[in-house]
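>>> Need coordinates for the following:
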Amino acid sequence: MAAVSTESSPSEQPESTVSERHPAAGEASRPPHNRRRLLGLLFGIAAIVLALDVVTKSLAVAYLAGEPPVKLLGGALYLVLFRNPGAAFSLATGLTWLLALLAIVVVGVIIWLAPKLRSTGWAVGIGLVLGGACGNLVDRIFREPAPLQGHVIDFLSVFAPDGSVWPVFNLADSGIVCGGILVVLLSLLGYDYDGTVSRRRSKQDRAEQEGGSPRPNEDES
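Just a heads-up that it's a prediction; the model follows:
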């Protein structure tokens, strides 16, 4: 007696059970010169964010120390100098050295990940995060009171001069937040750092791609 196959055809598989990764157009198979371009984009953005952060912090220390807050844009933005020993939102103020070490780890992971990037969006996002992390790390290492215990210079406050509406921040913080949001959005949309696109295919998607049509359900006949 001939053996009866128990394997179901692709169109009979349950809906949304197959997760697939497809190369994004022109991303996964980028030639070496395009990969170098992505690295240049990532580190170029990081360098710009770092440079702007260092310059603006130096200006803030020079012109805002001991001065009253400067009101801009009708009170939508204030320039006021704060020295933050903790993380964002003034958390972990007694663990400055640990925050510095964590920043070093983050920078190391990003540098390790950089050659694997094949996505322009991810390169931009990671570049913003890298520049911001390096900006605040420079403060942790070189500013008072001691190496790895330096206080981060914050000088931007929205809608209030004392940070009561939103914590006082700097350009490095802005780079980290904007880059993080971009990376999260790309991940939610299924775009991976290596240039592939992840999505779950339904029964109809698979049938159409294979040139057939989905089999009707019994209750539809």
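>>> Could you use CA atoms for every contact and neighbour count after this?
OK.
>>> Which element, helix or strand, includes Ser19?
Using DSSP states H and E, Ser19 sits within strand 18-23.
>>> quick one, helices of this protein?
Secondary structure of the chain (DSSP state H): helices at 32-64, 96-113, 120-142, 171-188, 203-209.
>>> that older thread, elements contacting the strand holding Ser19?
strand 196-201 (3 or more CA pairs under 8 Å, 6 or more residues apart in numbering; DSSP states H and E).
>>> Mind listing what's buried along the strand it packs on?
Buried residues in strand 196-201, counting neighbours by 16 or more other CA atoms under 10 Å, are found at 196-198.
>>> what about Glu67, neighbour count?
10 (other CA atoms under 10 Å).
>>> coming back round to it: kindly compare burial across the helices of the chain and name the winner.
Mean neighbours per residue, mean count of other CA atoms under 10 Å, is largest over the helices of the chain for helix 120-142, with a mean of 25.
>>> and that helix, what does it pack onto?
For helix 120-142, where contacts count as 3+ CA pairs under 8 Å, 6+ apart, the packed elements are helix 32-64, helix 96-113, strand 152-158, helix 171-188.
>>> Here is the second sequence; please produce its structure so I can put it next to the first one:
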Amino acid sequence: MNLVFWAAMVAFLADQASKYIVIHSMELWRVLSIDVLPPLLNLRYGENHGINFGIGGDAVNAWVWIGLALLVCGWVLWWVRRTRMSRLGLVCAGLLVGGAMGNVIDRVLYGYVLDFLNMSCCGIRNPYSFNVADIFIFAGAIGLVIVTPDGRAVRKH
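Sure, this is the predicted structure:
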């Protein structure tokens, strides 16, 4: 479980540090948009009151999303404790939990999740933004699916 904790801490701190630097130090909240490597990478200020792509932002209170995120984190931690997992599986679980907790802290502090990364390509303009926590959540979840394709952890022999 130490590996889960440290992976979660790295994900959480990387997310919160990136938000602080981009939103507050670079004042993205004020300028709203900074082109970094257009169109591939841009910084676009966003307040996500829902889940992915703002779905459920108007219909559901932030505290419901906080509760759901905590429930998912609790389930992942319970599952990891009951299942023999590879080191990669433990890291993936930690990334997912740390990313989710980064977004939970945003909801507690601001009432929404701070988003700022925007990527577009090949003539297709992406109107949505995301954050570093979202990357860790996605990577952790996909990693767990790959590491445990049949619902059981890969065992080292």
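>>> The helices of the first structure into JSON lines, with extra columns for distance to Phe155 of the first structure?
Shown next, in JSON lines, are these (distance: least, CA to CA, whole Å):
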{"stretch": "helix 32-64", "distance to Phe155 of the first structure": "7"}
{"stretch": "helix 96-113", "distance to Phe155 of the first structure": "19"}
{"stretch": "helix 120-142", "distance to Phe155 of the first structure": "13"}
{"stretch": "helix 171-188", "distance to Phe155 of the first structure": "9"}
{"stretch": "helix 203-209", "distance to Phe155 of the first structure": "52"}
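>>> Could I get the contacting residues of the residue most central in space within the first structure?
With distances taken as CA atoms, centre = their mean, Gly180 lies nearest the centre of the first structure, 2.7 Å away. Residues counted as contacts of Gly180 of the first structure (CA atoms under 8 Å, 6 or more residues apart in numbering) are 125-126, 129.
>>> One more pass at 10 Å, please.
Shown in contact with Gly180 of the first structure (CA atoms under 10 Å, 6 or more residues apart in numbering): 122, 125-126, 128-129, 174, 186.
>>> swap in Ser33 of the second structure?
Contacts of Ser33 of the second structure (CA under 10 Å, 6+ apart): 27, 42-46, 116, 118.
>>> And for Val76 of the second structure?
Here Val76 of the second structure is in contact with 70, 82, 93-94, 96-97 (CA under 10 Å, 6+ apart).
>>> Mind putting those into CSV with distance to Tyr128 of the second structure?
Converted to CSV, the contacts of Val76 of the second structure look like this (distance: CA to CA, whole Å):
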residue, distance to Tyr128 of the second structure
Leu70, 25
Arg82, 37
Ala93, 26
Gly94, 26
Leu96, 21
Val97, 23
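>>> Going by distance to Val36 of the second structure, which of the residues you listed wins?
Leu96 (27.0 Å; CA to CA).
>>> okay but that closest one is in contact with Ile137, surely?
Yes - Leu96 of the second structure lies in contact with Ile137 (CA atoms under 10 Å); the separation is 4.2 Å.
>>> buried stuff in the strand ranked longest in the second structure?
Longest strand in the second structure by number of residues (criterion: DSSP state E): strand 41-48. Judged by neighbour count using 16+ other CA under 10 Å, the buried positions of strand 41-48 of the second structure are 42-48.
>>> what span of the first structure lines up against that strand?
Per TM-score structural alignment, the counterpart of strand 41-48 of the second structure in the first structure is residues 77-84.
>>> And the contacts of that stretch?
By CA under 10 Å, 6+ apart, the list of residues contacting stretch 77-84 of the first structure reads 57, 60-72, 90-91, 93, 96, 139-140, 144, 150-163, 168-170.
>>> Can you flag the buried ones in these?
The buried subset of those - by 16+ other CA under 10 Å - is 57, 60-61, 64, 69, 71, 96, 139-140, 150-163, 168-170.
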